[in-house]
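*Asks:* Quick one, structure for this:
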Amino acid sequence: MTSSGLRRDELAAFLRTRRARLRPAEVGLPEGVRRRTPGLRRQEVAQLAGMSIDYYIRLEQGRGPHPSRQVLAAMARALLLSRDEREYLFRIAGENPPLAGGPSREVNPGLRHLLDAMTETPAYLVDAAYHVLAWNHLATYFVGDLGAVPDADRNMIRWTFRQPATSGHWDDAEVLRFVRSTVADLRAAYGRYPTDPAIRELVTELLGTSPRFARLWAEHEVGERRPVVKRVPHPDLGPLEFECRVLLVPETDQRMIVYVPEPGSPTQAAFRRIAERVGS
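*Replies:* Below is the predicted model of the structure:
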């Protein structure tokens, strides 16, 4: 490691392995003649990154000057690095990773299929600011038909703090714990995405319209969501009790929220009846 924090050997090995895993078609290049080794050629990466082939070769050989932040960003784009890989690239080059512009709001097809396959479990997907991105059929019994709701209004935190102060919603200790942890998670996202306008607008709006939110926000708690037990007097399904699980999707910083009933419980039976009704 150099005095600048650059780990040359590690950087060289990382670039070589990332280059070897890519096929030309993945970066818009023709396959061309038969290749002796897998992956892209060094000159192809240099071309995609807009740098000289000699400079790139020296980086892969563990020599040459300290790469600038602009060079690191260009290589990350050329090698199709994931968010975690890009952060790793910057750190082994002795640089702080660039701030993320905003939370991912794209729904991976695999997550969409997973939601649809959970026919007996209500589940929905939210971004880091708790904006609902996708949901399955059973979730509509709890969050409504979001297809008929304007996109800007599909936010869990906004729904929560729009509940009137007189609502029994605020008398349940589990609900209050759930709300507190949600605000703590939102503050963590606020720190990760300081330039995201949607998060800033949500926080500004709630600070101005919800004294309860303002009090929680002023406590500066930062943390991840914890599972809580929810008891819901559902107008159609009757009294329900289930664990509300929040599952982090690391590659997109999204969360899948799943309502998990106790096996053999009346709540599980109610969920199953709805699923059978839909499937019949």
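
*Asks:* Only C-alpha atoms from now on, for both contacts and neighbour counts.
*Replies:* Fine.

*Asks:* Ends of stretch 112-129, what's the gap?
*Replies:* With CA to CA, to the nearest Å as the measure, stretch 112-129 spans 19 Å from end to end.

*Asks:* And for stretch 220-239?
*Replies:* Start-to-end, stretch 220-239 (CA to CA) is 35 Å.

*Asks:* Buried residues, that stretch. List them.
*Replies:* For stretch 220-239, burial by neighbour count (16 or more other CA atoms under 10 Å) applies to Glu221, Val222, Gly223, Glu224, Arg225, Pro227, Val228, Val229, Lys230.

*Asks:* nearest to Ala148, of the residues you listed?
*Replies:* Lys230 (25.8 Å; CA to CA).

*Asks:* Can you tell me the element that closest one falls in?
*Replies:* strand 228-234 (DSSP states H and E).

*Asks:* name the helices or strands packed onto that strand?
*Replies:* Packing contacts for strand 228-234, counted by 3 or more CA pairs under 8 Å, 6 or more residues apart in numbering; DSSP states H and E, involve helix 173-192, strand 238-249.

*Asks:* Turn the ones you listed into JSON lines, including distance to Glu120.
*Replies:* Listed next are those as JSON lines, based on distance: least, CA to CA, whole Å:
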{"stretch": "helix 173-192", "distance to Glu120": "23"}
{"stretch": "strand 238-249", "distance to Glu120": "13"}
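
*Asks:* Here is the second sequence; please produce its structure so I can put it next to the first one:
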Amino acid sequence: MRLGAGSILVGVTDRKAFADFLRRRRALIRPADVGLPEGIRRRTPGLRREEVAMLAGVSTDHYTRLEQARGSAPSASVVNAVARALQCDLDERDHLYHLAGMNPPPRRGHVRPGLVALASRLTDLPVMICNDLGEVLFTNPMAELLMGHLRVGGRKTENMVWRWFTDPAFRQMPEEDWDRISAVHVSDLRATHARRAGEPDITALVDDLLAASAEFRELWERHEVGVRRADRKTFLHPEVGAVEVRCEVLFSEGQEIQLVAYFPAEGTDAAEKLDLLRVIGTQRLTRADSSPT
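*Replies:* Got it, this is the predicted structure:
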């Protein structure tokens, strides 16, 4: 029995039906639905394979093999990421898991396609959607350009709190801001831990962080609790330099899902730098337009 992202492998992957579902679903989604330009050489309806792969955070080769019913069976994390990229509703997502031979994960904390569509339309701002554990569920192209690939496979590597405390390369912000941001992460997680006391996913995350990070242990012992609803951050980008942004956080009714939008900070050159990043992203997509679908 193999475990993955809350799902259990219970049968054999129906590769042909899985591939057919992906192709048909991809053809139904317009680039504008996910915040992408139409392009000048688009010959088929819907998204290109490389666009779905980018949105799902997987390689184009891996996604192509899934659509061609080749290669290894998809992992639960890949099924979940592809379902999000294709804007599947809960029934469609569950169907995709069944085609992959897995029980679907619980429906708690599911991101509604309408929320993804809203985030995708904010094309001039970096936007991401997270759950209350800090796991990144969706990023629009501007967020990828500003912060890099946040969804790189695996629940821990997609968790911003885990990466902040265990991966020094993830701290692409001025060092003088680190203490404050660390404290915000921990107080946020404290609030989730209190609200969902005893639930396996939050308990496991906290236990793993306590074992992995002395900084986290020290902050956790302070018992500081607070839900972040707004913030101000500076990202150190390798191409455009320091980008200072104002963060606004919108919560779902049960506070399980968070939409985070990053606005250019007033009185800075952040707006010009975000515009430059958008141009860089458009140039990359234009170069990809010559790739076959």
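
*Asks:* out of the helices and strands packed on strand 228-234 of the first structure, deepest packed?
*Replies:* Highest mean neighbour count of those: helix 173-192, a mean of 19 (counted as mean count of other CA atoms under 10 Å).

*Asks:* okay, the helix or strand following that one sits on what stretch of the second structure?
*Replies:* The helix or strand immediately downstream of helix 173-192 of the first structure is helix 197-209, counting by DSSP H and E. On the second structure, the counterpart of helix 197-209 of the first structure by TM-score structural alignment is residues 200-212.

*Asks:* Sort out which residues of the matching stretch are buried, please.
*Replies:* By neighbour count on 16+ other CA under 10 Å, the buried set for stretch 200-212 of the second structure is Ile202, Leu205, Val206, Leu209, Leu210.

*Asks:* can you give me the strands for the stretch 51-200 of the first structure?
*Replies:* 123-126, 132-135 (DSSP state E, counting those that start in this stretch).

*Asks:* okay, those strands, which one's buried deepest?
*Replies:* Most buried of the strands of the stretch 51-200 of the first structure, by mean neighbour count (mean count of other CA under 10 Å): strand 123-126, with a mean of 26.

*Asks:* What residues in the second structure pair up with that one?
*Replies:* The aligned range for strand 123-126 of the first structure is 127-130, by TM-score structural alignment.

*Asks:* Give me the distance from the matching stretch to the chain's centre.
*Replies:* 6 Å (CA atoms, centre = their mean, to the nearest Å).

*Asks:* mean shift between that stretch and the first structure?
*Replies:* Once fitted to the first structure, stretch 127-130 of the second structure is off its aligned match by 0.8 Å on average (mean CA distance after the TM-score superposition for the first structure).

*Asks:* Would you mind measuring from Thr195 of the first structure to Gly102 of the first structure?
*Replies:* Thr195 of the first structure sits 7 Å away from Gly102 of the first structure, going by CA to CA.

*Asks:* Please identify which of the two sits among more neighbours.
*Replies:* Gly102 (19 against 14; other CA atoms under 10 Å).

*Asks:* is it true that the more buried one touches Tyr190?
*Replies:* No - counting by CA atoms under 8 Å, Gly102 of the first structure sits too far from Tyr190 to count as a contact (9.5 Å).

*Asks:* on that earlier part again, report the mean deviation for the match of helix 197-209 of the first structure after fitting onto the first structure.
*Replies:* Compared with the first structure after the fit, stretch 200-212 of the second structure shows a mean deviation of 1.0 Å (mean CA distance after the TM-score superposition for the first structure).

*Asks:* Stretch 242-251 of the second structure too?
*Replies:* Stretch 242-251 of the second structure versus its aligned partner: 1.7 Å mean (mean CA distance after the TM-score superposition for the first structure).
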